[in-house]
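sharing a model prediction with you, sequence too.
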Amino acid sequence: MSNKAASVFFDQKFSETYDERNRNLSPIFKNLHFLLGLVLADLPVNAHILCVGVGTGEEIIALSAAHPDWQFTGIEPSVPMAGICKEKIQEIGLADRCTILNGYLSDVDQGANYDAVLCLLVTHFITDHNERQLMFNDMYARLKEGGYLINADISDNMSSPQFQSILEKWKVMHKHSGASEQALENMEKALATHVSVVSKDKMESFLRGAGFALPVQFFQSLLIRAWYSKKE
C-alpha cells in the first residue's frame, strides 16, 4: 500500500468507527502515550510538536493535558479522519493550540521547525521501502537540533520461528477488539500484502538512514514497537 492508497483506506465509514473499535485496546495506547510523555519530558515548555498521520488526534489530546503550553500541528491525508480530529480538538478547547491540516508530510512547511515529530502506526502502510525511507528523511529534516522523532510501527521478522506464535496472540488481540472470524483467518495474508512488516533491525536501518545515530526501542506490545531517535 502506498502513502496515498492508505488515505483512501481510511474512508468515512472507517473513520467514524475508528475510536470505538480501538476502545478495547485503550490500555495499549494509554501506556504508549504515557511513555511518550516521559521520553519527551526534556522538551522546552513551549515546544511545538508535529504529528504525522494524526488520525483522530488521540496523541495530541493525551500530551496536551500534561503540557499546557505545547503547540501541535497535525497532518492527516484522510479527509474524514482529519475532520473528526478537528471536531474533537474543538470540543475539548484545544483549537488555539492545534493546527490540523489535511494532506501529506510534503505539505508541511520545510525547515527545522519542530521540537518533536510523532509518527504513530503510519509508515508500515508504505510498502515501497524507498518511499518509506524518504518519509523518515523528511521527518528528520523538519526537526530542530536536539529534537525527537517518535515512531511506532507494526514490526517483526515474519520469517522467524517465533512469528507464528506471536501472530496467534495478535489475533487474540484483534478478536478482543471485535474483528470478524474472516478477518482473523486472513490476518497473516493482510500483514504480508496490505502493509510492510519489517524486522526491528530493518526499522532501525530506516532511522539511521535518515540521520539518527542511535534509535532506541522503548515500547513493545505484541507486534507494535516504538522507537525514539534524537537529532544530534
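Looks like it came in fine.

going by C-alpha atoms from here, please, whenever you check contacts or count neighbours.
Fine.

so where's the longest strand in this protein?
Determined from DSSP state E, the single longest strand within the chain is strand 143-154.

and whatever helix or strand comes next after that one, what does it pack onto?
Using DSSP states H and E, the helix or strand that directly follows strand 143-154 along the chain is helix 163-176. Where contact means 3 or more CA pairs under 8 Å, 6 or more residues apart in numbering; DSSP states H and E, helix 163-176 is packed against helix 181-185.

what does the helix it packs on contact?
With contact meaning CA atoms under 8 Å, 6 or more residues apart in numbering, helix 181-185 is reached by Lys171, His174, Lys175.

mind running it again at 10 Å?
Glu168, Trp170, Lys171, Val172, His174, Lys175, Met187, Lys189, Ala190 (CA atoms under 10 Å, 6 or more residues apart in numbering).

dump the residue contacts of the residue most central in space within the chain.
For the chain, the residue nearest the mean C-alpha position is Leu120 (1.0 Å; CA atoms, centre = their mean). Residues counted as contacts of Leu120 (CA under 10 Å, 6+ apart) are 32, 51-55, 59, 150-154, 224-227.

what does Leu40 give?
By CA under 10 Å, 6+ apart, the neighbours of Leu40 are Ala47, Leu63, Asp115, Ala116, Gly147, Tyr148, Leu149, Ile150, Tyr228.

another one to put next to it:
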Amino acid sequence: MNTPDSAFSDAAAVAGYAERTARLVPGLRDLQRMAALLLAERAPAQARVMVLGAGGGLELKVFAQAQPQWRFDGIDPSAEMLRLARAALGPLAARVAWHEGYVDTAPTGPFDAAACLLTLHFLAEDERRRTVAEVHRRLAPGAPFVVAHHSFPNQDPAMDRWLARNAAFAIANGVAPAQALGGIEAFKQRLPVLPPAVDEAILREAGFADVELFYAGLTFKGWVGYKA
C-alpha cells in the first residue's frame, strides 16, 4: 500500500497487513479479481502491467495467478511492504520488477495496463492529480487503469455517518470495537478523502476516457478508465 504513513515501515504492523486489510475492505478478494478481469479486457496476453502501491503483494498475486504471461512493475515507498510482497508472491515474484518509491520511480513504459488499489486515498488532492496524470503518461494508448480507494462525502454529518458504517463493518469482521471506533477521528485527521465525483473527475481530467464505476463497498469505490 503506497502511503506516507510511518506504520508501513514498522515490521510488526506490516506483518499483519493482509489479515487486517481483509477485515476492513468489503469484498477485498472479489475486488482484486474484478480488477484483474477489467485489466484483461484490454491488455494483451503478454502485457506489461504497472501496479502502484504494490506493497503487500495482495493484488499482484491475484493478477499473476490469473495471467501467467503478464509481467509487472511494482512500485511502493515502503521497503518493508515490498519485502512482504516478495514473500507473499513466492515464485511468482520472479515476474515482478520492484521499485521502492512513488510514481516518479516507475519506468516510463509504455505499460499495457495499470492498477492502483487502496492507495490514492493517502494522497492530497494536488498530489493525487499529479500521480494519476503520471500514470496516464506511462500507459500505451487504450490501456486500462483500475483504481479503488476510500471515496465518500468528506463533510459532516455525511462523513461521520459513513465512517460509523465502516467501523461497524470492521467490528462485525472481528476488529475490537474500541479500535474500530477509536480510529474514526484519526481517519478524519489523516486521510484526505475526496467525494466520488471529484475522484472520477480527476481520472477524466488526466486523460482517461469511458470512466466507469465498477465497485462500491461502503466507503470504498473503484473505477476503470482507458487512456484516450
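Yep, it's here. Since the model is a prediction, treat every value here as computed from it, not as a measurement.

quick revisit: just put the contacts of Leu40 of structure 1 in JSON lines and tack on neighbour count and distance to Val79 of structure 1.
Formatted as JSON lines, the contacts of Leu40 of structure 1 follow (neighbours: other CA atoms under 10 Å; distance: CA to CA, whole Å):
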{"residue": "Ala47", "neighbour count": "18", "distance to Val79 of structure 1": "27"}
{"residue": "Leu63", "neighbour count": "18", "distance to Val79 of structure 1": "23"}
{"residue": "Asp115", "neighbour count": "23", "distance to Val79 of structure 1": "26"}
{"residue": "Ala116", "neighbour count": "28", "distance to Val79 of structure 1": "24"}
{"residue": "Gly147", "neighbour count": "24", "distance to Val79 of structure 1": "29"}
{"residue": "Tyr148", "neighbour count": "26", "distance to Val79 of structure 1": "27"}
{"residue": "Leu149", "neighbour count": "28", "distance to Val79 of structure 1": "25"}
{"residue": "Ile150", "neighbour count": "23", "distance to Val79 of structure 1": "24"}
{"residue": "Tyr228", "neighbour count": "23", "distance to Val79 of structure 1": "28"}
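
so which of those residues hold up in structure 2?
When you map those onto structure 2 and apply both residues aligned by TM-score structural alignment, their matches' CA atoms under 10 Å, the shared contacts are Ala47, Leu63, Asp115, Ala116, Gly147, Tyr148, Leu149, Ile150, Tyr228.

distance of the second one from Ile75 of structure 1?
With the distance defined as CA to CA, to the nearest Å, Leu63 of structure 1 ends up 16 Å from Ile75 of structure 1.

and the last one, by the same measure?
Separation of Tyr228 of structure 1 from Ile75 of structure 1 (CA to CA) stands at 20 Å.

aligned to His149 of structure 2, what sits in structure 1?
Using TM-score structural alignment, the equivalent of His149 of structure 2 in structure 1 is Asp153.

on that earlier part again, of the contacts of Leu120 of structure 1, closest to Val79 of structure 1?
Val79 of structure 1 has its nearest neighbour among the contacts of Leu120 of structure 1 in Gly55, at 9.9 Å by CA to CA.

surely the closest one is in a strand?
No. Secondary structure of Gly55 of structure 1 (DSSP: H, G, I helix; E, B strand; the rest coil): coil, not part of a strand.

pretty sure it sits against Asp11.
No. Proximity of Gly55 of structure 1 to Asp11 does not meet the contact threshold set by CA atoms under 10 Å, at 11.6 Å.

now do the shared contacts for those two.
In contact with both Gly55 of structure 1 and Asp11: Ser78, Val79, Pro80, Met81, using CA under 10 Å, 6+ apart.
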